[in-house]
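Chemist: Sequence first, predicted coordinates after that:
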Amino acid sequence: MNKFTIQKVLISIFTLSLYSLTAIAGDKQSDANSNDRDNHAGKVVRMSNEIAIQNDISATTVLAREIAVKATLYGRISADPASLSHIRARFDGVIKDVKVNIGDSVNKGDILAVVESNESLKSYSITSPFDGNVIARHANNGELSNGQVLFSLANYKNVWAQLTVFSQMLSRIKVGQSVDLSHAGFNQTSKIAYITPSADGNPHSLANVSIDNSTGYWPLGTLVKAQVTTSTKTVKHAVPLSAVQEYEAKQVVFVVEGDDYTPRAVELGVSDGRYIEVISGLETGERVVASNSYMIKADLEKSEAGHDH
């Protein structure tokens, strides 16, 4: 095998490698309505379908879509007033037997204490009004009930997010709107149940959102972030947010035509965190890279760096 033949074999092996992406930064014949308008004429990554599959690079079709317009609010987790109870004796008397302590779990109807009535001298039971936990105890054997709070019970399986709504936002925030809540990697979707003025007299309102806290992941006092869907907008062209990259100081997507992946500058509009409106730069039916688009960008930049040297 001569030197020329060896070189041809090596070139063929390199070209057929399933793990290489070949960027072509040279001249490329293209439609004047596409490449010329975004100043990326001649820039393209050529890649087989097999390589795209191995690198989890997928494409999607540009279509019309309804995008949720959202407002960001912040607030804190508070107790549900209906899940907090301060329990007194029905009739004054002597506390004969205390059955629970702070931290104990109780079910509805469980006996908390036994009291002997001063009037009838008969004993009666104080029972739990709902399932929950004892968070305070002010009762000991032999003491007089005397109308005081003997126990405090709480059930934190349902809590509230109280979101701060400043005056400039009030016209957009309404009862019934969907809310995506998050903190420390935990997420939950709920709705605004009601809106109230601030209890401390500050110039803002509170949007109250009920939260299922059966997991215990939403403790009282936790600061939460909320994305409130205030309206929806039907846009002519939308792409996944993951399709957009910054390339040569522009927002671009990579248009897929056969084995060619070409950067296309786009003007962007509203986003709902998953999809984003494309105001100009794309047409309905075109296909763009939807996942791992950063790999196409990286290959273009690597190729250009090589040409610089």
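Modeler: Happy to help now that I have it. Numbers count the residues shown, from 1 in each chain.

Chemist: can we go C-alpha only for contacts and neighbour counts from here?
Modeler: Noted.

Chemist: Show me what the helix or strand encompassing Val94 is in contact with.
Modeler: Using DSSP states H and E, the element containing Val94 is strand 93-98. Contacts with strand 93-98, where a contact means Cα atoms under 8 Å, 6 or more residues apart in numbering, come from 112-118, 139-146.

Chemist: another one to put next to it:
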Amino acid sequence: MSRRIPVSARVIAAVGAGLGITLAAFAFLSKQSRGDAAATPAADAAVAAVEQYSLAGLIVKVRLSERADDARLIIAPSVDGKPVTQGVDVRATLTRPLGSPQTLRFVTSGSELVSDQAIAKPHVFDAALDVSWQGKSGVFAFARNDGAVVLSAQQMQTGDIALASAGAGEIVSILQLPGEIRFNDDRTAHVVPRVGGVVERVPVTVGENVAQGQVLAVIASTDLADRRSELLTAERRLAAARVAYEREKSLWRERVSAEQDYLQAQVQLREADIAARSAREKLAALGASASAHALNRYELRAPFAGTIVEKHATAGEAIAADSNIFTISDLSTVWAEMAVSAQQLGAVRVGRQATIKAAAFDSRSTGRITYVGALVGEATRSGSARVVVPNPDGVWRPGMFVDVAVEAGRIAVPLAVANDAVQDIDGAPSVFVESKKGFIAQPVTTGRRDARTVEVVSGLSAGQRFVASNSYLLKAELGKLSASEE
């Protein structure tokens, strides 16, 4: 037995069902209408990110194709469930937080209308869909926010995310040159004993750090013994001559002796003083003291603080006065020497900054060019240049091969950002730009770059606020959003 349902109950049920579906599918979208359009959104919950509108019996479904390389807006108009494309006129205007509006026309493709232009990423925009059908028209609004990263002030502070305004910058032109670490010749000494003799003791060894004045070797030298004996004899003669002079001076004043005797004593005193002074300076030139105990003992001392890099002395070995028995180098600074081609010599100038990077391990240092050679080798057709490199930790060792980046000049560019601001998003360089919808990964075209800065040719405007540091954190958040959507 059939039971008649009151008309009022059927109306309430239908309205309730329609309202439930609408809220479920379009809670995040905004819609509006104008003119005589019946802008009543319905829902198709089975299809994600689909907009559905009604206009004078025409059902209009809108979706964005998910082809990353050629995303387009697709319209599926129908009447009573049957596709209808003839007589349907659609135009869409996309307004992005960044950039100018994009107007789309539609062409028929089977039972659908497809936008005549691709929609570039990021898909963050407000859309106005203008539909005309059988003399009726309506404008429907919806939005897409795929890829906008929203961060709180606390997240910004925790991640140390800093913003900056896009503007002009400088690109440092870098010249890459091969180089080699060498001793600083200005702080390297080949130590010679300056006296011949036999080595008695060598208290130091290769690689040892020594202080200025530290004993390097003890040498028994007959030459030194003769010099010290000469000084002792000269000093005794000087003392005797001084006594004789004082005696003759006193006798002459008392009119006891002749003036000639007094003058002769004065001459002898001066000659003795000259002889003693000469003997003393000869010892000083050898770096020896006037010791009266061990006349033949010579202590060879370090001329300055440094590291012993060569040693050619062994106890019992006979050495000559000009033997190079030690090489000491102050390794707190070293030289990076570069070979510079004739074409590049004009860009390598004294005073310019250079960055030295080790070829064998991850270490770098900076210094300034202190020397550029005036000659070009006939065989190599290249000149030489030198950078003084600070080496407080002894990381740079002579003989190491290095890469030297020399600042060859500066180029002013109208728009530049820090290298850290640019991230690779879907294979394209992008900068996270601040907008009302959040931070948007804005694709950019980059140009020249240096170690810190990159030129932005297109995709970014002067004055736009962007993430200047730690932008990799936003890239990670964007990856999470993409994963959750999938």
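Modeler: Received it, and whenever you're ready, just let me know what you need. Computed from a prediction, not measured in an experiment: that's the story for all the values here.

Chemist: Any chance you could compute the TM-score here?
Modeler: The TM-score (TM-score structural alignment, normalised by the length of structure 1) is 0.77; 288 aligned residues with a Cα RMSD of 3.6 Å.

Chemist: And the strands in the stretch 251-400 of structure 2?
Modeler: 297-301, 306-311, 318-319, 326-329, 333-341, 353-358, 364-372, 382-390 (DSSP state E, counting those that start in this stretch).

Chemist: So which of those is nearest Ala418 of structure 2?
Modeler: strand 353-358 (18.7 Å; Cα to Cα).

Chemist: which residues sit against the closest one?
Modeler: Contacts for strand 353-358 of structure 2 (Cα under 8 Å, 6+ apart): 336, 363-369, 387, 400-407.

Chemist: and with 10 Å instead?
Modeler: 174-181, 336, 348, 363-370, 386-389, 395-396, 400-408 (Cα atoms under 10 Å, 6 or more residues apart in numbering).

Chemist: For Tyr156 of structure 1, state which of the contacts of strand 93-98 of structure 1 is nearest.
Modeler: For the contacts of strand 93-98 of structure 1, the nearest to Tyr156 of structure 1 is Leu112 (19.1 Å; Cα to Cα).

Chemist: Quick one, which of the contacts of strand 353-358 of structure 2 are buried?
Modeler: 174, 176-181, 336, 348, 366-369, 386-389, 396, 401-408 (16 or more other Cα atoms under 10 Å).

Chemist: The stretch 1-150 of structure 1: helices as residue ranges?
Modeler: 3-16, 35-38, 49-54 (DSSP state H, counting those that start in this stretch).

Chemist: highest average neighbour count across those helices?
Modeler: helix 35-38 (a mean of 15; mean count of other Cα atoms under 10 Å).

Chemist: Can you name every helix or strand that it contacts?
Modeler: strand 260-265 (3 or more Cα pairs under 10 Å, 6 or more residues apart in numbering; DSSP states H and E).

Chemist: what's the average distance of the helix or strand following the strand it packs on to structure 2?
Modeler: The helix or strand immediately downstream of strand 260-265 of structure 1 is strand 267-271, counting by DSSP H and E. By mean Cα distance after the TM-score superposition for structure 1, the fitted strand 267-271 of structure 1 averages 2.1 Å away from its aligned residues in structure 2.

Chemist: what range in structure 2 does strand 267-271 of structure 1 sit on?
Modeler: Mapped onto structure 2 using TM-score structural alignment, strand 267-271 of structure 1 covers residues 445-449.
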